[in-house]
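>>> sequence first, predicted model second:
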Amino acid sequence: MAGMNYAVELNNVTAGYKEKIILNNISIAIQEGKIAGVIGPNGAGKTTLLKVITGLLKQWTGEIRIFGKPINKIRALERACLMGVVPASVTTPMNFTVGEIVSLGRIGTMPRWKPVSQEDKQIIERAMAYTGITDFHDQLYSELSAGEKQRVIIAMVLAQQPRIILMDEATSHLDINHKLEIMSIIERLNTEHNVTVLMISHDLNLAADYCQNLFLFNNGNVFAKGKPHEVMTENNLREVYGCNVSVRTDPVSGTITVMPARRWMPHLSGAGFTIHVIGGGGCAEELIRRLVLCGYTVTCGVLNQGDSDAILSSALGIKTILEKPFSPIRTESLSKAVSLALKADAVVVSVVPFGSGNLANLEIAKEALKIGKKVFIKDKIENRDYTEGKQASKIAAELINRGAILWNNMAELFSLLPSKQAENKQ
């Protein structure tokens, strides 16, 4: 946006490891002097984001700018002075004192083979005073509590005199008192020194309380971005995290509080019920695990031998109809899978992509629906339909017209499945 100074800008950035994409064409901008947060489930790409910002991981495509300068034009030593990183925890191979740890923050600016200058000493002392660890100067770092160690690391980062602080789950191992203490220090640095802060956090309430802007990541994409109240909606969090949540805003303070549901459903609510899952390619792994944890009997198929879902089903002792690897579904295998589905209480079509090889699996749902079984289909099937003429989408539309139910996220699906809890409400 015109007139705004950005500390960090990513434009159409894609990055990953080997051939696996972790960040998929993302674009974000963090305004200078602001505290921004990145939230999202495990594996969403949050830590990889920090790696590409610091230059530890080179992006495949797109552009990264730090204070308007392309990152590939910034030398490593200059990046080390511009950005300080506070990780979740730091271990040291040797018994360094607190003073020695904090002095490491000056390495990027000190001449080689020369003693610490008086100016450097003053910066180190100021950083220790600012974080309240002056009394620990000669104490061994290994003897400190988790909260005290994080204050030492922040002091080390502060000694760098960075313009940006990147926090990677920096409060994840701390109790609530130490979390607030660390965030108060960070907030003070931001306010008094105009330090830009980007924090990654699994603590949604902490992120909502301290961040002026949030980025919600999911599967390597920016699912939502904006002010905390714009990002932390029940629909957004339910979609991304796959569980029921309650989001409340205090009418006086404006504080956002996120409360997850206690559990997916009451203990063993699925006991006595059978669910037939149509999956493939590992797309149903999480669904299968959750069903088993809730006490459901699960059947699967048709799956190809060696498929990730097939391997998981075998490990869990789930009855599964298998087809040869990389082979289309034969009539015999389809018939066996239909037989399993007709004995189940419901059929769930997972987030599996459809092509010519597995299109026949939708016939299983069709046959189950004919005799009145409940059928649940993951929404947006058109986005994963690779059949000629979008045949899978057409079959799904036909099934929905005949009574099949679309599901959007795991929390919604489990609220719809037959269960003891549902029976008790009737």
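Ah, there it is.

>>> CA atoms for contacts and neighbours, from now on please.
OK.

>>> tell me the secondary structure for the closest residue to Leu342 other than its chain neighbours?
Nearest in space to Leu342, with sequence neighbours left out and distances taken as C-alpha to C-alpha, 6 or more residues apart in numbering, is Ala368 at 5.5 Å. At Ala368 the chain is in helix, as set by DSSP: H, G, I helix; E, B strand; the rest coil.

>>> isn't Ala368 right next to Val349, touching?
No: using C-alpha atoms under 8 Å, Ala368 and Val349 do not qualify as a contacting pair, with a distance of 11.9 Å.

>>> give me the common contacts of the two.
The contact sets of Ala368 and Val349 overlap at Val375 (C-alpha atoms under 8 Å, 6 or more residues apart in numbering).

>>> strands along the stretch 1-150 of the chain, start to end?
6-17, 20-31, 35-39, 61-66, 69-70, 83-86 (DSSP state E, counting those that start in this stretch).

>>> reformat those strands as JSON lines; add distance to Gly132.
Shown next, in JSON lines, are these (distance: least, C-alpha to C-alpha, whole Å):
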{"stretch": "strand 6-17", "distance to Gly132": "28"}
{"stretch": "strand 20-31", "distance to Gly132": "29"}
{"stretch": "strand 35-39", "distance to Gly132": "22"}
{"stretch": "strand 61-66", "distance to Gly132": "30"}
{"stretch": "strand 69-70", "distance to Gly132": "35"}
{"stretch": "strand 83-86", "distance to Gly132": "17"}
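
>>> put this next to the previous one:
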Amino acid sequence: MKNSISTKAITFKYDESTIVDEISLQVKSGSFLTIIGPNGSGKSTLLKLIAANLTPDEGTILINDRQLTSYKMKDLAKEMAVVPQDTNVAYDFDVFDIVLMGRNPHLKRFQKEGDADFAIVRDAMEQTNTWHLRERKVNEISGGERQRVIIARALAQQPKIILLDEPTSSLDIHHQIEVLELLKRLNQEKEVTIVAVLHDMNLAARYSQEVLLLHVGKIITMGKTEDVMTVENLQRAYKMEMIIQRNIYTNALEVIPLSLSAKKEKRTNKKIHLVCGGGTGKELLQHLLEEGYKVSMGVVNVGDSDWELGKLLAIPMAEEKPFSEISEEALGKAEKLANESNLSIMTSVPIGWGNIKNLQLVKNQLQQSKKVFLYKQNLWGERTDFTEGRGNALIEELKSLGLQEISTMEELLNQLGEYK
């Protein structure tokens, strides 16, 4: 298969340490794959093995269904370009000459570069915003500028596959986005297969079609970005608390690490059930997790913004089909989750005929002498009852049974801390 990479049980050891441990993977033609993982997980070593800079102790690597070891280096350079993490250049050439080296694989022995080669080099430099540096010495420019020059050299090779090891590490945020947008464009318009090691998980989430998550030399999981970048998977690799939300501007997943001390261990055994929906539970859910509580949710409709955040955070949920009345099955699951919790919190979710049964769940909890708080928000204005008054009447009934109304997050968290 053209433009493809596959590895079969490759292992690489340094002295007695196994850095890459029996990794098998398939990168399909035209993919944009990002490799992520904590320091020491084997990301850069795996990339160097695929680039033929290192030789595996065991296993095989195929480029375009052909064994990597069967390629002559010049032929391999026509297929694949590499942008290393270390962009230092031993010789102080002009920037233009450094990029022009990318044309070497396409030249015969003793052949000089022609007008077509010069045009390709200029195009590569303009795409990477380095044309204005063409007459500068490569070791006189900044590290970020040199990073873009090396990427321009890779583009001048006109490869079908580009491997990049931390290509944005020396770049400011403007040039990070510029380079990744360029790689995305090459991937989409010219079907160049991209494999990049990135330290920034949010850039990985924004630009990758697929993600490979490594930990101590092994694959935790590999697949579509949104399937891989879940709280459960990332916590396994990075060993810290985090939340994941969707960026409202880019629509990409956004990972927000929490400090190691943010989770209060003394409260981790307390379970809270949320009755929410329509985005009313998002802020509360994140605060509860940061405080160390175990949380469940439901009943929420599939596709609801609270449901979406709950899925990203791997929260146990009772869910119902969109725009559907809550079924007895979904209500039963929510009841089970609520019964397993120490207390429940109901948000100011608008009440309609589709979700009014959630109030019955709250009533059942109160009748069992379980504590239930109503977190009174003003997200939807005054009108939150769309059941001709039935919903408001039920809430008043719930208050008479002990539903406690709280209007600020600070007060709610204080009450939760005091509740035994």
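Here it is on my side, so go on. Model, not experiment: these values are computed from the prediction.

>>> ok, which of the strands of the stretch 1-150 of structure 1 comes nearest Val240 of structure 1?
Of all the strands of the stretch 1-150 of structure 1, it is strand 35-39 that lies closest to Val240 of structure 1, at 10.2 Å by C-alpha to C-alpha.

>>> returning to what we had before: quick one: what's aligned to the residue nearest to Leu342 of structure 1 in structure 2?
Under the alignment (TM-score structural alignment), Ala368 of structure 1 maps onto nothing in structure 2.

>>> ok, now Val195 of structure 1?
Mapped onto structure 2 by TM-score structural alignment, Val195 of structure 1 lines up with Val192.

>>> tell me the spacing between the closest residue to that match other than its chain neighbours and Gly102 of structure 2.
Distances taken as C-alpha to C-alpha, 6+ apart put Lys160 closest to Val192 of structure 2, at 5.0 Å, once the chain neighbours are dropped. The gap separating Lys160 of structure 2 from Gly102 of structure 2 is 13 Å, by C-alpha to C-alpha, to the nearest Å.

>>> the two: who's more crowded?
Neighbour totals were compared for Lys160 of structure 2 and Gly102, and Gly102 leads with 26 against 23 (other C-alpha atoms under 10 Å).

>>> and the more buried one? What does it align with in structure 1?
Using TM-score structural alignment, Gly102 of structure 2 lines up with Gly105 in structure 1.

>>> wait, isn't its match in contact with Gln160?
Yes: counting by C-alpha under 8 Å, Gln160 is a contact partner of Gly105 of structure 1 at 4.7 Å.

>>> can you name the residues of structure 1 that the host helix or strand of Gln235 of structure 2 overlays?
Assigned by DSSP states H and E, Gln235 of structure 2 belongs to helix 231-238. With TM-score structural alignment applied, helix 231-238 of structure 2 matches the range 234-241 in structure 1.

>>> where's the matching stretch relative to the chain centroid, distance-wise?
Relative to its chain's centre, stretch 234-241 of structure 1 lies at 12 Å (C-alpha atoms, centre = their mean, to the nearest Å).

>>> cool, stretch 192-205 of structure 2 as well?
Counting by C-alpha atoms, centre = their mean, stretch 192-205 of structure 2 is centred 9 Å from the centre of its parent chain.

>>> name the residues that touch it?
3-4, 28-37, 43-44, 47, 159-169, 183, 186-187, 211, 225-226, 229, 252-255.

>>> can you give me the buried ones in the match of helix 231-238 of structure 2?
Buried residues in stretch 234-241 of structure 1, counted by 16 or more other C-alpha atoms under 10 Å: 234, 236-241.

>>> all strands for the stretch 251-400 of structure 2, in order.
253-257, 271-275, 294-301, 317-320, 343-347, 371-375.

>>> got the ones you listed as CSV, with mean neighbour count and distance to Glu329 of structure 2 columns?
Listed next are the strands of the stretch 251-400 of structure 2 as CSV, based on neighbours: other C-alpha atoms under 10 Å; distance: least, C-alpha to C-alpha, whole Å:
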stretch, mean neighbour count, distance to Glu329 of structure 2
strand 253-257, 18, 31
strand 271-275, 24, 16
strand 294-301, 25, 10
strand 317-320, 22, 9
strand 343-347, 23, 20
strand 371-375, 21, 22
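
>>> can you redo the ones you listed as TSV with distance to Ile61 of structure 2?
Converted to TSV, the strands of the stretch 251-400 of structure 2 look like this (distance: least, C-alpha to C-alpha, whole Å):
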stretch	distance to Ile61 of structure 2
strand 253-257	32
strand 271-275	48
strand 294-301	44
strand 317-320	42
strand 343-347	53
strand 371-375	56
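
>>> that older thread, mean shift between the helix holding Gln235 of structure 2 and structure 1?
If you overlay the two and look at helix 231-238 of structure 2, the average distance to its match in structure 1 is 1.1 Å (mean C-alpha distance after the TM-score superposition for structure 1).

>>> what angle sits between that helix and strand 32-36?
Angle, helix 231-238 of structure 2 to strand 32-36, by axes from the mean of the first three to the mean of the last three C-alpha atoms, to 10 degrees: 50 degrees.
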